[in-house]
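Asker: Sequence first, predicted model second:
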Amino acid sequence: MSNMIQAARAQVAQLTQQAYEKAAQAGLLPEGAQVKATIEIPKDTAHGDYASSFAMAGAKALHKAPRAIAQAIVDNLELEGSYFQKVEIAGPGFLNFTLGPRWYGEVLSAVEQEGAEYGANTEGNGEKVMVEFVSANPTGPMHMGNARGGVLGDTLANVLKRDGCDTWKEFYVNDAGNQIHKFAVSINARYMQLIVGEENFPFPEEGYHGDDIKELAKAIYEKHGDSWKDLPEEERLDKLAEYGLSVNIPRMESDLKRYGIVYDQWFFESSLHNSGYVAETVELLEKKGWTYEKDGALWLNTTKLLKEKFMREGKTQEQVDKLDLKDDVLRRGNGFYTYFAADIAYHRNKLEVRGFDKAINIWGADHHGHVARLQAALDGLGLDGSHRLVVVLMQLVNLMQDGKPVRMSKRSGKTIALHDLLDEISVDAARYFFNSRASTSPLDFDLDLAVREDSENPVYYVQYAHARICSLIARLAEEGAQVPQANDVDAAVLNTPEELALIKALAQFPEEIHLAARDYDPSRINRYLVALAGDFHRFYNACRIKGEEPQVLGARLKLADTVRSVLANGMGLLGVSAPEKM
């Protein structure tokens, strides 16, 4: 698992320390000083590839001017066999290190050796992480918000896994509670309308109005006729909900599979109620003194939990007192448990029963107010929800066509369904575009751009770079030029600015994966791939391959093939295909 950027940074520190110790032994600098230097990557390569502040950071401890310290270090540096070919003193005493052929050659070797696993690292330390995403109500078709959350959660889980976490993808099926009752009542109204006429059975104002509800009612009527009409209402509603879920859940699963998303588990909310786990969780909160009864209902003292949480996090009493905090009902007067109670139980199940170190949820930004409340409830159970529950909030998507917002769906009447969208554009374009911005930013999804076949379309641009390299390799293979092994490449011949910039871009990939995992922002991978494709196109236009001397041809062909490998690797993380021909 190579990270050549970190390896070079570590070597700068090592070489500098060794040079200091050598200079001290020679009496040029005082011995025994502990110097904490920073090592930066300058934006302008004229200032070297890595810059150490050792001389300035050590001025006080070494009782010398920084430039004098820098000169003593440079005079005692041993670069032979290292990643660096020269070191220069700049400004007040910066030590500017310039990379040499060995480092560039080792980047090519690392990609060759690690292949599809290149970029992997162990930063995640095997942490057991669940990423729960989409978790849409099974009462209607998947829509645009689900499309963004789907690719965000799926790609984030992929990135976390590559960063060294033990990841698990989960869909939480809300198959209990009010929305399922409303779902059943909506199907019931449409079913009864088919039997007695629309004018003789009113549709509930709060019901689900989509065509999908009519389709479910029609399918039930075609199968069972009016035989369900005379059933006791509660039994009929149960059967209608059961039928609706038996159609909708497999359909959701199918839509998501088409979208390239396969879960490790579909977890049913009903299982928490049926097993008594929700009741047990609420009892635990009662025993710990976090609840009280009022108006026949059982309440969670969310206010007290949140105050304690915010004080722990460093807010002042005055700041906490200004917050508009409210308590939450856990069990209604009729004995039914609220959605919040089930949510606490589900997250207790994640952290306590199944032992996940961290639970990551992808939620719409409208759930913002729910985050701290759920974390505080888990804190109340002794599960450290403030640290172990991470919620990635996601802003809305605006679908655009001809420069204007698209508001209506052809089929469902109100929202744009995922299956409608995937009839219009490719899965590759959908996955790429929905992951193209950080979750904290609203996303304008341009339908016209997503189907364009030119460099303005970022997914086409990246895929075209990959296909272009595949074609180049195939063409040269016909002429007898094979891609050489990295060990057979003389990296010293790769010395133009375009070649060096391209190899540095390849070396950046492990860093990008780690930063994407650390910040829960997989859109970094999109931006990286576009930049890498751009670096490749610049190299390809500036550096001839065909017809060059064999040594140069082989080295450039190997560089192109290494770019192909990393592009495919990155697109794989995004769930986007890497075509060989376009």
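Answerer: Okay, I see it.

Asker: rest of the way, CA atoms for contacts and neighbours
Answerer: OK.

Asker: I'd like to know which elements the helix or strand containing residue 556 is packed against.
Answerer: Element membership for residue 556, per DSSP states H and E: helix 550-574. Contact here means 3 or more C-alpha pairs under 8 Å, 6 or more residues apart in numbering; DSSP states H and E; on that basis helix 550-574 packs against helix 101-114, helix 144-162, helix 458-478, helix 497-507, helix 523-542.

Asker: Just give the number of residues close to the closest residue to residue 538 other than its chain neighbours.
Answerer: Computed as C-alpha to C-alpha, 6 or more residues apart in numbering, the closest residue to residue 538 that is not its neighbour in sequence is residue 498, at 6.6 Å. Residues near residue 498, counting by other C-alpha atoms under 10 Å, number 18.

Asker: In this structure residue 498 contacts residue 537, no?
Answerer: No - the criterion here is C-alpha atoms under 8 Å, and residue 498 misses it with residue 537 at 9.5 Å.

Asker: can you tell me how far the spatially most central residue of the chain sits from residue 366?
Answerer: Centroid-nearest residue in the chain, with C-alpha atoms, centre = their mean: residue 156, separated by 2.4 Å. Using C-alpha to C-alpha, to the nearest Å, residue 156 is found at 21 Å from residue 366.

Asker: can you tell me the helix or strand for the residue nearest to residue 216 when sequence neighbours are not counted?
Answerer: In space, and not counting its chain neighbours, residue 216 is closest to residue 244: 6.4 Å by C-alpha to C-alpha, 6+ apart. For residue 244, the host element (DSSP H and E) is helix 233-258.

Asker: and that helix with helix 144-162, angle?
Answerer: For helix 233-258 against helix 144-162, the angle by axes from the mean of the first three to the mean of the last three C-alpha atoms, to 10 degrees is 60 degrees.

Asker: which strands and helices sit next to helix 233-258?
Answerer: In terms of contacts (3+ C-alpha pairs under 8 Å, 6+ apart), helix 233-258 is packed against helix 178-196.

Asker: ok, and what's touching the helix it packs on?
Answerer: With C-alpha atoms under 8 Å, 6 or more residues apart in numbering as the test, helix 178-196 has contacts from 137, 139, 198-204, 206-209, 213-214, 216-218, 220-221, 226, 229, 237-238, 240-241, 244.

Asker: Run a quick neighbour tally on residue 3.
Answerer: Neighbour count for residue 3, taken as other C-alpha under 10 Å: 18.

Asker: residues contacting the spatially closest residue to it that is not a sequence neighbour?
Answerer: Closest residue to residue 3 apart from its sequence neighbours, by C-alpha to C-alpha, 6+ apart: residue 510 at 5.9 Å. Applying C-alpha under 8 Å, 6+ apart to residue 510 gives the contacts 2, 3, 118, 119, 120, 121.

Asker: Put this next to the first one:
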Amino acid sequence: MTPAALADLLHAVAVDVLTERGLDTAVLPETVTVERPRNPEHGDYATNLALRSAKKAGVAPAEFAGWLATKLEGSDAIATAEVAGPGFLNLRLAADAQAGIVDAVLTAGEHYGHTDDLTGQAINLEFVSANPTGPIHLGGTRWAAVGDALGRVLASQGAAVTREYYVNDAGAQIDRFAESLIAAAEGRPVPENGYGGAYVAEVAQKVVEADEDVLAQPEPEKLAAFKRLGVEVMLDEMRASLESFGTHFDVWSSELALHSSGAVERSVQQLKDDGALYFADGAWWLRSTEHGDDKDRVVIKSDGTPAYIAGDIAYYRDKRARGADLAIYMLGADHHGYIHRLKAVAAAFGDDPARVEVLIGQLVNLVRDGQPVKMSKRAGTIITLEDLVDAVGVDAARYTLARSSVDQVLEIDLDLISSRTNENPVFYVQYAHARLASLARHAADLGVTADDPDLALLTHPREGDLIRTLGEFPRVLASAASLREPHRVARYLEELAGAYHRFYDTCRVLPQGDEEPTGLHTARLALCSAARQVLANGLGLLGVSAPERM
């Protein structure tokens, strides 16, 4: 019995208890909380249901908990139910109920933990969206790992997820990039406020190879050509880097295209016509202060040119027109101001601001030999996605970037995540899977199978701990999806790997010597198969491989 199933059982029993006594069942919470006690001696699970509901029903919490305990002990799924403290209820599952968790994993296989809770919801998930003026830096690499993992987690709960990259290919930064490329192609120094690094010369060379006459063109045409071709070269590199990192985007949207197609002008005009913008001091303004912004934002400047937010307005309208029910923006550490203005954009179109969510990611720092790693040979002033992958590999990079909350500044110790020790979290988790794969191969050599196991034989405390950890996976996924926190999956996998290693060190799975296989061997092998499946499922959601050998 999974925690979710236990919560449903508790709710049903509570309804029965209150109904039998003529009390109002409306006092029960919509969601019943079920947790694993820190001290396993207190039981397999605990609930505060009585504490949350008793006073509203007009009874003492301990008395209500006692009613629940009496009723639950008549259930085939519950071995014991004990009242603790002022009204907590400690529960131990019956052996058959624990066996149900293993059976659920083996039956669902790669879909274990998946639900249809978000079915029918179309989510546009925009992440990375680095300017096409240089290689993807560490901040963008963090979003490449976290955003892709979040997309996978949301999809596991039934959402239709569109992964989108917004190309900032309009504006002054693109002009400076093109001017830097021209200077490199002509052998001149980097212009003031331009872009440096070896990659600029590489891109400039590719532009010249693509258009051999580009340097002979008049200045306006030459600048336009370097802008267009330079962005194309950088986008090709970015796509290749991200794909090699395991991050795929369904849509690449162009800021420049929104302007050139008239989408920006049409979107702004719609808001003017609807009265969602106001005119003051010769400019058009968005009422973003109504949604928590520190000031209203200029949309059309007094000289008639659009401000940057005009593109954001058209982009949001485009996302909604393509069917997005929810737009999630994953932005860098210096973008806190965008939270309220993007919600104001949604409200301006008559949408609930909750249709927009903005996640802010903090910085990433690298350390090697106890010293900060500061510069990339190719990019000059930044560390890139390729630098990190070259140093530690895709799996270690993705797992490490995804295992911490994005609210935290992340410091990555390159020596640690390159090591093959239990102190390295990704090695610890992957090794558990490889160890299970090796066990399965050994079992096959011995002719031991997990067919038709008697899972009720799994009564050892270490077996129970591992089983209950497996049972937590669906709830972890649901929380990771609802809170937009895929790092919860990584932390869970480390807990599961620990539970498996402790089980394996205590409980012998396979027969030794001339020993004949028994029902317990078969049951333990089935438990190991379930653990291997859940580890693979979780690693897959993080975009990390589940190795068969290490």
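Answerer: Right, received. Where do you want to start? Since we're looking at a predicted model, the values are computed, not measured.

Asker: sorry, back to before: just give me the neighbour total for the residue nearest to residue 216 of structure 1.
Answerer: By other C-alpha under 10 Å, 25 other residues sit near residue 244 of structure 1.

Asker: corresponding residue for it in structure 2?
Answerer: Matched by TM-score structural alignment, residue 244 of structure 1 corresponds to residue 230 in structure 2.

Asker: What is the corresponding segment of structure 1 for stretch 99-107 of structure 2?
Answerer: Counting by TM-score structural alignment, stretch 99-107 of structure 2 corresponds to 105-113 in structure 1.

Asker: That stretch vs structure 2, mean deviation?
Answerer: Superposing on structure 2 and averaging over aligned pairs (mean C-alpha distance after the TM-score superposition for structure 1), stretch 105-113 of structure 1 comes out at 1.0 Å.

Asker: so how far is residue 505 of structure 1 from residue 516 of structure 1?
Answerer: Relative to residue 505 of structure 1, and taking C-alpha to C-alpha, residue 516 of structure 1 is found at 16 Å.

Asker: same question but for residue 490 of structure 1, I mixed them up
Answerer: Residue 490 of structure 1 is 19 Å from residue 505 of structure 1, by C-alpha to C-alpha.

Asker: One more: residue 436 of structure 1?
Answerer: Relative to residue 505 of structure 1, residue 436 of structure 1 is positioned 19 Å away (C-alpha to C-alpha).

Asker: Neighbour count: the two, which is higher?
Answerer: residue 436 (23 against 18).

Asker: so what's that one up against?
Answerer: Here residue 436 of structure 1 is in contact with 523, 526, 527 (C-alpha under 8 Å, 6+ apart).

Asker: Which position in structure 2 pairs with residue 327 of structure 1?
Answerer: Checking with TM-score structural alignment, residue 327 of structure 1 has residue 297 as its match.

Asker: shouldn't that match be in contact with residue 283?
Answerer: No - Residue 297 of structure 2 is beyond contact range of residue 283, at 10.0 Å (criterion: C-alpha under 8 Å).

Asker: out of these two, which sits in the more crowded spot?
Answerer: Neighbours per residue (other C-alpha under 10 Å) separate residue 297 of structure 2 from residue 283, with residue 297 holding more: 20 against 17.

Asker: Contacts for stretch 124-131 of structure 1, please.
Answerer: Against stretch 124-131 of structure 1 from outside (C-alpha under 8 Å, 6+ apart): 153, 156-157, 160-161, 163-170, 350, 355-362.

Asker: repeat for stretch 313-329 of structure 2
Answerer: For stretch 313-329 of structure 2, the external contacting residues (C-alpha under 8 Å, 6+ apart) are 121-127, 255, 258, 263-264, 266-268, 345-346, 349, 354-359.

Asker: Mark which of these are buried, thanks.
Answerer: Buried residues within the contacts of stretch 313-329 of structure 2, counting neighbours by 16 or more other C-alpha atoms under 10 Å: 121-127, 255, 258, 263-264, 267-268, 345-346, 349, 355-359.

Asker: which ones among those are found in strands?
Answerer: 122, 123, 124, 125, 126, 356, 357, 358, 359 (DSSP state E).

Asker: distance of the counterpart of the second one in structure 1 from residue 164 of structure 1?
Answerer: Same thing as residue 123 of structure 2. Aligned by TM-score structural alignment, residue 123 of structure 2 pairs with residue 129 of structure 1. Going from residue 129 of structure 1 to residue 164 of structure 1 by C-alpha to C-alpha gives 10 Å.

Asker: cool, residue 342 of structure 1 as well?
Answerer: 31 Å.

Asker: for residue 155 of structure 1, same thing?
Answerer: Remark: distance between residue 155 of structure 1 and residue 164 of structure 1 (C-alpha to C-alpha) = 14 Å.

Asker: Neighbour count for these two, which is higher?
Answerer: Set residue 155 of structure 1 next to residue 164 and count neighbours by other C-alpha under 10 Å: residue 155 wins out with 26 against 19.

Asker: Structure 2: which residue goes with the more buried one?
Answerer: Residue 155 of structure 1 maps onto residue 149 in structure 2 when the alignment is built from TM-score structural alignment.

Asker: quick one: contacts for that match?
Answerer: 402, 486, 541, 542, 543.

Asker: Could you rerun that using 6 Å?
Answerer: Neighbouring residues of residue 149 of structure 2 by C-alpha atoms under 6 Å, 6 or more residues apart in numbering: 541, 542.

Asker: gap between the nearest residue to residue 20 of structure 1 once chain neighbours are set aside and residue 21 of structure 1?
Answerer: If the residues on either side of it in the chain are set aside, residue 20 of structure 1 comes closest to residue 73, at 5.7 Å by C-alpha to C-alpha, 6+ apart. Separation of residue 73 of structure 1 from residue 21 of structure 1 (C-alpha to C-alpha) stands at 9 Å.

Asker: Could you do residue 295 of structure 1 as well?
Answerer: 76 Å.

Asker: Neighbour count: those two, which is higher?
Answerer: Neighbour count, other C-alpha under 10 Å: between residue 295 of structure 1 and residue 21, residue 21 has more, with 20 against 8.

Asker: Skipping adjacent residues, who's closest to that one in space?
Answerer: residue 31 (7.2 Å).

Asker: now for that neighbour: what does it line up with in structure 2?
Answerer: Match for residue 31 of structure 1 (TM-score structural alignment): residue 22.

Asker: swap in residue 404 of structure 1?
Answerer: Looks like residue 404 of structure 1 aligns to residue 371 there (TM-score structural alignment).

Asker: before we move on, what about residue 169 of structure 1?
Answerer: With TM-score structural alignment as the criterion, residue 169 of structure 1 matches residue 163.
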